[in-house]
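Enquirer: Pasted the sequence and its predicted model underneath.
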Amino acid sequence: MANPAQFIQQVRQEVSKVVWPTRREVFVTTVMVFIMAALMALFFSLVDWGIRSGLQGILNTFGS
């Protein structure tokens, strides 16, 4: 088993191989996530409204 000093050295070597995103890439990706979240919220709101309207129509027609 490796000692702690070797472990730390290996961790540093592996971290140095990581390609970190640029500030612009992080910003663009974050904006895309917010846009997609807003679009999904709008979509599911419309689906919910449609199902609710349909069920209310059915219940009003056949309900007592």
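Expert: Right, received. Where do you want to start? Numbering: from 1, shown residues only.
Enquirer: from here on, contacts and neighbour counts on C-alpha atoms
Expert: Fine.
Enquirer: and the residue most central in space within the chain, what element?
Expert: By C-alpha atoms, centre = their mean, the chain has its centre lying nearest to residue 33, at 6.5 Å. In the assignment (DSSP states H and E), residue 33 maps to helix 23-62.
Enquirer: From the chain's centroid, how far away is that helix?
Expert: Counting by C-alpha atoms, centre = their mean, to the nearest Å, helix 23-62 is centred 14 Å from the centre of its parent chain.
Enquirer: another structure for you, compare them:
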Amino acid sequence: MAKSNPLVFLQQVRAEAAKVTWPTRRETLITTVMVFIMVAAAAVFFLAADQAMSWGVSYLLSLVR
């Protein structure tokens, strides 16, 4: 494996980082809000699914007694 010069490596890293298209503050805000909305929707969905399964299992177990 060829040894690389750390200075050259850092220059290459800076050159590649300059090519990155960074999101604007507005895009970051919109994406963050959408993530929070999706997390809340997933939490409500899993709460409802958990409650439905809990009620179903409780009902089935009450039939066995």
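Expert: That came through fine. As the structure is a prediction and not an experimental result, all values here were calculated from the model.
Enquirer: TM between them?
Expert: In this superposition the chains share a TM-score of 0.91, using TM-score structural alignment, normalised by the length of the first structure; 63 aligned residues with a C-alpha RMSD of 0.8 Å.
Enquirer: Aligned to the residue nearest to the centre of the first structure, what sits in the second structure?
Expert: Residue 33 of the first structure maps onto residue 35 in the second structure when the alignment is built from TM-score structural alignment.
Enquirer: List the contacts of that match.
Expert: For residue 35 of the second structure, no contacting residues are found, by C-alpha atoms under 8 Å, 6 or more residues apart in numbering.
Enquirer: That one and residue 29 of the second structure, how far apart?
Expert: 10 Å (C-alpha to C-alpha, to the nearest Å).
Enquirer: what's the answer for residue 4 of the second structure, then?
Expert: Separation of residue 4 of the second structure from residue 29 of the second structure (C-alpha to C-alpha) stands at 40 Å.
Enquirer: if we can go back for a sec, mind checking how far the match of residue 33 of the first structure is from residue 42 of the second structure?
Expert: With distances taken as C-alpha to C-alpha, residue 35 of the second structure is found 10 Å from residue 42 of the second structure.
Enquirer: Stretch 30-46 of the first structure vs the second structure - mean distance after superposition?
Expert: On superposition with the second structure, the mean distance recorded for stretch 30-46 of the first structure (mean C-alpha distance after the TM-score superposition for the first structure) is 0.4 Å.
Enquirer: Pull out the buried positions in that stretch.
Expert: Buried residues in stretch 30-46 of the first structure, counting neighbours by 16 or more other C-alpha atoms under 10 Å, are absent.
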